[in-house]
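S.K.: Prediction below, plus the sequence it came from.
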Amino acid sequence: MRLLRIVPDNTRFKFVWFRRFSYPISAAYSILVLALFLTVGLNFGIDFKGGTLIEMQAKSGKIEIAQVRQTANALGFGEAEVQEFGDGTELSMRFPLQAGGEAAQQGVVTKARDAFASTYEFRRVETVGPRVSGELVQAGALGVVLAIMGVLIYLWFRFEMPLAIGAILGTLHDIVLTMGFFLITQLEFNLTSIAAILTIVGYSLNETVVVFDRTRELLRRYKTMPIPELLDLSVNSTLSRTAMTATTTFLSLLALVIFGGSAIEGFALVMLFGVVVCTYSAMFVSTPVLLYMDVRGQGQREEAREKTLAGAKPKAG
């Protein structure tokens, strides 16, 4: 019985050559991300901004967004953000942070229930005060920074210096592109988004390590092969595994996007984008970076150092 192969055997795709396109595209995208971050900013969710989030479903018939928005604004808590989602019978209302602490936030929920309880069923209610939202911002930012630093330190000790630099650049590249997804789509950025970013960092690390392990192995096996050919060989030899991993992960996440519901849709969308970015990065960004570094020279120096240390050991007997 013949096994299914997503990628044909003996594939010889010129991945390194495509850096002429991948690098300008990634550079332009990164500049766009920086510009959007400075001008538009992230669409912070209630976890970070504070305030009150209410999700409701109509008890019968379709919802009337204009009427709901008018009633919500008339409650006197500032301009409410009202959005429809789902099958046309569900909506979310977001009220800004109120002065007066937790009691003021609870007052928003009480008045909203009085105004909408007769025609809408309350499905989800979240209130976050200013102190809690500030603590969440600090804890979330600290968690992301520490996790990224830990990954970068691991990469630095996992590979020789040129390979470590390439892996670090690839990981940072994937983080920047993922943040760009939030900025362009204005998808709500909340605690779930931080979990998605950390998961993408792990996926990016996995993809890069697989390719670079093969690169290191080929450097020791083919000591005279030109570096561009060797890098293409390292990606092509792991392409079947990369394609299988990316395809199965992509299909799983696509199912979550379609059938997972609104609670997990944001996370699944970010992860879906992250899988594409990490796969692209490992093949067209991280690996070609090694062209500009002394990969073979560093490897030979490490090998010579190992032989010297082995020869210096006293012989038994």
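M.R.: Noted; the coordinates are in hand. Numbers count the residues shown, from 1 in each chain.
S.K.: use CA for all of it now, contacts and neighbours both
M.R.: OK.
S.K.: What is the three-state secondary structure of Leu42?
M.R.: coil (DSSP: H, G, I helix; E, B strand; the rest coil).
S.K.: now it, nearest residue through space, not along the chain?
M.R.: Distance criterion Cα to Cα, 6 or more residues apart in numbering; nearest residue to Leu42, sequence neighbours excluded, is Leu183 at 5.6 Å.
S.K.: Just to check, that neighbour is in contact with Thr39?
M.R.: No - in this structure Leu183 lies outside contact range of Thr39 using Cα atoms under 8 Å: 10.1 Å.
S.K.: hang on, Glu135 in a helix?
M.R.: Yes - remark: Glu135 belongs to a helix, assigned using three-state DSSP.
S.K.: number of nearby residues for it?
M.R.: By other Cα atoms under 10 Å, 13 other residues sit near Glu135.
S.K.: what's the distance between it and Val128?
M.R.: Noted for Glu135: a distance of 11 Å to Val128, by Cα to Cα, to the nearest Å.
S.K.: What of Thr245?
M.R.: Applying Cα to Cα to Thr245 and Val128 gives a distance of 39 Å.
S.K.: higher neighbour count, those two?
M.R.: Higher neighbour count among Thr245 and Val128: Val128, with 22 against 14, using other Cα under 10 Å.
S.K.: then this one, side by side with the first:
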Amino acid sequence: MNFQNVINFMGFRKIAAACSIVLLAVSIGALAVNGLKFGLDFTGGSLVEIGYEQPADLNKIRDQLKGAGYDDAVVQTFGSPTDILIRLGQDHDPELGDKVLSALQGGEDQELSLRRNEFVGAQVGEELREQGGMGMLLALFMIMVYVAFRFQIKFSVGAVAALAHDVLIVLGFFALFRLDFDLTVLAAILAVIGYSLNDTIVVSDRIRENFRKMRKGTPIEIMNNSLTQTLGRTLVTSLTTLLVLVALAVFGGEMIHGFAIALLVGVMVGTYSSIYVAANVLIAMGICKEDLMPPEEKEEEVDDLP
């Protein structure tokens, strides 16, 4: 096998490992110090609907609400550009709608109308959050079992390490920058797990194939060859996905902004982890050809006929 055109990915494995350790340390530190800024889906709060005569400027409304002391207000259109839905993370107040209306009316020439003022409970309670965490741990365990059965135990450790790496960094990003964590972001994290796992399995499949096929070459050389062969597919998939996510983040509006940001971070980190984290774990665990060679079929003894 000619290794001239093979990219030396594993030559940078120590630098990549150091970068991953730093990112994980920052993420865990941000989660420990800041915690996640849960949205109203997790905490509950109040909902106010305001009707405008003309299409409303959402940024102007946010600035007006911040000036009135409603810093945590989530503002979005509701059906049409003249219907505005405002979600506030505070206990219900029967007069809250009138207060919000007054704060907005002061900077408008048009007449505004209060259409709704009600309390919305948390869609995800504490018990469900705990069950969701346990469910995610169970999912990672089942993934580990599947990959161990499909490939080999060392591959399963690498795959789960890559998934945990991706999830922690996405969570740490939201904790570090104090971005709202709601149900759409939770959905994005689950999508990141699926995306990263798929990419890792594709790379693992090629690594196993080359360990069985290539008679010469060290484990690092075989790993570099496998990663180079899958690089084109990885980059095309990642870049096309990122283009869509950038468009969603810029033009998708407030409702899916957190979803798009979480996926943007997750896809970039997931692409990196499928190349370096999973492969790095395999090298660290001493992967070799003997681990991946198919078991030899035992020849059945046939008794001589009399």
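M.R.: Arrived safely, thanks for sending. What you see is a predicted model; the values in this text were computed from it and never measured.
S.K.: Could I get the TM-score for this pair?
M.R.: The TM-score (TM-score structural alignment, normalised by the length of structure 2) is 0.79; 286 aligned residues with a Cα RMSD of 3.3 Å.
S.K.: To what extent is the counterpart of the residue nearest to Leu42 of structure 1 in structure 2 buried, counted in neighbours?
M.R.: Under the alignment (TM-score structural alignment), Leu183 of structure 1 maps onto Ala175 of structure 2. Using other Cα under 10 Å, Ala175 of structure 2 is surrounded by 24 other residues.
S.K.: Mean distance between the helix or strand hosting Ala175 of structure 2 and structure 1 after superposition?
M.R.: For Ala175 of structure 2, the element it lies in under DSSP states H and E is helix 153-176. Its matched residues in structure 1 lie on average 1.5 Å from helix 153-176 of structure 2 after superposition (mean Cα distance after the TM-score superposition for structure 1).
S.K.: show me what contacts the equivalent of Ser273 of structure 2 over in structure 1?
M.R.: Under the alignment (TM-score structural alignment), Ser273 of structure 2 maps onto Ser281 of structure 1. Counting by Cα atoms under 8 Å, 6 or more residues apart in numbering, Ser281 of structure 1 makes contact with 170, 173-174.
S.K.: Which of these remain contacts when I look at structure 2?
M.R.: Retained in structure 2 (both residues aligned by TM-score structural alignment, their matches' Cα atoms under 8 Å) from those: 170, 173-174.
S.K.: Tell me the buried residues in stretch 71-80 of structure 2?
M.R.: 72-77 (16 or more other Cα atoms under 10 Å).
S.K.: what's the answer for stretch 237-247 of structure 1, then?
M.R.: 237-242, 246.
S.K.: Output the residues you listed as TSV; include the columns distance to Ile264 of structure 1.
M.R.: Shown next, in TSV, are these (distance: Cα to Cα, whole Å):
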residue	distance to Ile264 of structure 1
Ser237	35
Thr238	32
Leu239	30
Ser240	30
Arg241	28
Thr242	26
Ala246	20
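S.K.: Let me know the angle separating the helix ranked longest in structure 1 from helix 161-185.
M.R.: The single longest helix within structure 1, with elements called by DSSP state H, is helix 191-221. In terms of direction (axes from the mean of the first three to the mean of the last three Cα atoms, to 10 degrees), helix 191-221 of structure 1 departs from helix 161-185 by 150 degrees.
S.K.: What lines up with Ile264 of structure 1 in structure 2?
M.R.: In structure 2, Ile264 of structure 1 lands on Ile256 (TM-score structural alignment).
S.K.: Near its match, how many residues? Count them for me, please.
M.R.: With other Cα under 10 Å as criterion, Ile256 of structure 2 counts 16.
S.K.: I figured it hits Ala249, correct?
M.R.: Yes - counting by Cα under 8 Å, Ala249 is a contact partner of Ile256 of structure 2 at 7.4 Å.
S.K.: where do the strands sit along structure 2?
M.R.: Secondary structure of structure 2 (DSSP state E): strands located at 37-38, 45-51, 74-78, 80-88, 113-120, 180-181.
S.K.: distance of Leu186 of structure 2 from Gly133 of structure 2?
M.R.: 11 Å.
S.K.: Now render the buried residues of stretch 71-80 of structure 2 as CSV, adding distance to Glu299 of structure 2.
M.R.: Shown next, in CSV, are the buried residues of stretch 71-80 of structure 2 (distance: Cα to Cα, whole Å):
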residue, distance to Glu299 of structure 2
Asp72, 72
Ala73, 73
Val74, 70
Val75, 72
Gln76, 71
Thr77, 72
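S.K.: State the pair within those that is farthest apart.
M.R.: Asp72 and Thr77 (16.6 Å; Cα to Cα).
S.K.: Other residues contacting stretch 75-88 of structure 2?
M.R.: Stretch 75-88 of structure 2 is contacted from outside by 40, 45-56, 58, 61-62, 70, 72-74, 253-255, using Cα under 8 Å, 6+ apart.
S.K.: do the same with stretch 20-38 of structure 2
M.R.: Against stretch 20-38 of structure 2 from outside (Cα under 8 Å, 6+ apart): 165, 168-169, 171-176, 178-182.
S.K.: Buried members of these into PyMOL, please.
M.R.: Selection of buried members from those for PyMOL, criterion 16+ other Cα under 10 Å:
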select buried, resi 165+168+169+171+172+173+174+175+176+179+180+181+182
